[in-house]
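Student: here you go, sequence then predicted model.
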Amino acid sequence: MYHFIINPKSSSGKGIRYWRMVQQELDKREIPYTAAFTRYEKHATEIAKEICSKFTGIKNIIIVGGDGTVNEAINGITNYKEVLLGYIPSGSSNDLARSLKISRNPVKALESILTPIRFQYLDHGRMEFPDSNIAPRKFACSSGIGYDANVCYEVSTSPLKKSLTVLVQANLYILQLRLNSCLQ
């Protein structure tokens, strides 16, 4: 059984388009699966937790989304020894997929999950916030503070979340830093 966590809004709707292609392939091959769609921030975390608690034995959790959806899902996995994580990238940057050499073609990515030639262990880090009410967070791709964290935040909250937005937000932040330091 394959358990899919789909972010339908990843990369302006690419997630749902890719899911339809994947679903068609699964149905054609009569492969059993469950599918859950994220509806809000950190929903993938909740879905992954539910899959881990509801099903016994090895769980095949497949993410259709971007780096953020993968990040949310790994924060919901409770026992990594019982989870095989697959990834069908449909985000805007797909940095994790690029580093793991996962095809950007959803059908090819699915094929590599269904008939794996190799498995890779996925290292992840864990950030803790002592003396804070913020819960610890795991990350698989990258983590940052300061400048890059601010740019990521601005991009993720921007209604124009596109690759050009990253460049624009980064330049605006640099300009803001320069202005603030000049005014002080």
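Tutor: The structure has been received and is ready for your questions.

Student: make it CA atoms for all contacts and neighbour counts henceforth
Tutor: Fine.

Student: this protein: helices as residue ranges?
Tutor: 14-29, 43-54, 67-74, 95-100, 106-114, 147-157, 163-183 (DSSP state H).

Student: give the buried residues for the last one.
Tutor: Spelled out, it's helix 163-183. Neighbour counts using 16 or more other Cα atoms under 10 Å place 165, 166, 169, 170, 173 of helix 163-183 among the buried residues.

Student: over to stretch 150-167?
Tutor: 151, 152, 154, 155, 161, 165, 166.

Student: which one of these is nearest to residue 37?
Tutor: residue 161 (20.1 Å; Cα to Cα).

Student: for that closest one, what are its contacts?
Tutor: Residues near residue 161 by Cα atoms under 8 Å, 6 or more residues apart in numbering: 11, 155.

Student: switch to 6 Å and redo it
Tutor: residue 155 (Cα atoms under 6 Å, 6 or more residues apart in numbering).

Student: now do residue 33
Tutor: Neighbouring residues of residue 33 by Cα under 6 Å, 6+ apart: 1, 2, 3.

Student: got another, please set it beside the one above:
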Amino acid sequence: MTPKQSLERHLLINPYAGNGKGKSFAGLLSSSPVVKGLPVVVPSTLEYSQKIANELNRDRVHLLVAGGDGTFNTILNQVYPPYRFTVSFLPCGSGNDLIRFLGISRNPIDALHASLNGSSEMLLDLWEAKIGWEDGSVTRQKFINTAGIGFDAYVGTLKQQKRFLTGLAVYTVSLLQALIKYDPINFELESNGNETISGEAMFITSGNGASSGGGFKLTPKAQINDGLVDVCIVSYLSRFKVLRIFPKAITGTHIGIKEVKYLQTDRYKIKLSKPSYIHLDGETTGKKVSEVELYLSPHKLKILL
């Protein structure tokens, strides 16, 4: 029996994703024959989204989620594991980095059609972060694609304030704005209990996937199911050098320069001498962290392509 024949399908659309892309996608579906007979839910609140997602966390359920990396991250953290449903991702976000990495069409209608006819299943690694916040509180959160501390998280904080740009454009504008007033982070990173790296950095990005920030390949060697997270540490750079290296980060060739350290691990712990910003799958809170421990989750997510 193929997945197409045996799965109970549901489409969950985040209407707020991508500065309105999710809402536009929901409108397009009203006249599309692709969704005939497909239950469609457009939750108006996070609480309702959480309720629906947990109710659908059952074997033989195919949950199609329309949104961006932040939407996928929200579902991941809303649902109580283990994850029993099979998921497909539909691009309605501003960056769509996970979509890009998985080779899914960036046209949501085409991606929906492909998902409904998909037959290839894959298990994705998930990562958990134990976060020590500046105020002394501690939380645990999961991510599926990327996490970042420092400059890229600050850029993400600025990016979320811009409602009329998407993709690489919004990241580029936010990056230029961040360059004006960003300070470096002083860190100590202990990898898997045996390797320690310390110093001054512009940012530290961890990638389960290769792409972040709307198309930057900051962790170009990453594989989403190899049990390892790729860590890119970029030393503090002058504004001029940031702009010179900027194109290399789009192609992933930045890892060849001397100011970049690159490692792969299944666990690390970072301590900061001065709190800084963090993002998980591009989602920021505006709060700063003092310490982060990141490790491979025992849970996996099954996706259908």
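Tutor: Received it, and whenever you're ready, just let me know what you need. Just so it is clear, the structure is predicted and the values come from calculations on it, not from any experiment.

Student: that older thread, want to throw the buried residues of stretch 150-167 of structure 1 into a markdown table with distance to residue 22 of structure 1?
Tutor: Shown next, in a markdown table, are the buried residues of stretch 150-167 of structure 1 (distance: Cα to Cα, whole Å):
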| residue | distance to residue 22 of structure 1 |
| --- | --- |
| 151 | 32 |
| 152 | 29 |
| 154 | 31 |
| 155 | 28 |
| 161 | 24 |
| 165 | 29 |
| 166 | 29 |
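
Student: which stretches of the stretch 101-250 of structure 2 form strands?
Tutor: Counting by DSSP state E, counting those that start in this stretch, the stretch 101-250 of structure 2 has strands at residues 121-133, 138-143, 146-150, 185-191, 195-207, 229-235.

Student: got those as CSV, with mean neighbour count and distance to residue 299 of structure 2 columns?
Tutor: Shown next, in CSV, are the strands of the stretch 101-250 of structure 2 (neighbours: other Cα atoms under 10 Å; distance: least, Cα to Cα, whole Å):
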stretch, mean neighbour count, distance to residue 299 of structure 2
strand 121-133, 19, 7
strand 138-143, 16, 10
strand 146-150, 26, 17
strand 185-191, 20, 21
strand 195-207, 19, 17
strand 229-235, 24, 15
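
Student: residue 97 of structure 2 is nearest to which of those?
Tutor: strand 146-150 (9.1 Å).

Student: which helices and strands sit right next to the longest strand seen in structure 2?
Tutor: Ranked by number of residues, the top strand in structure 2 under DSSP state E is strand 288-304. Where contact means 3 or more Cα pairs under 6 Å, 6 or more residues apart in numbering; DSSP states H and E, strand 288-304 of structure 2 is packed against strand 86-91, strand 121-133, strand 267-280.

Student: make TSV out of these and add distance to residue 206 of structure 2.
Tutor: What follows is these, written out as TSV (distance: least, Cα to Cα, whole Å):
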stretch	distance to residue 206 of structure 2
strand 86-91	21
strand 121-133	10
strand 267-280	9
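
Student: out of these, flag the one nearest residue 58 of structure 2.
Tutor: Here strand 86-91 is closest among those (Cα to Cα), at 8.8 Å.
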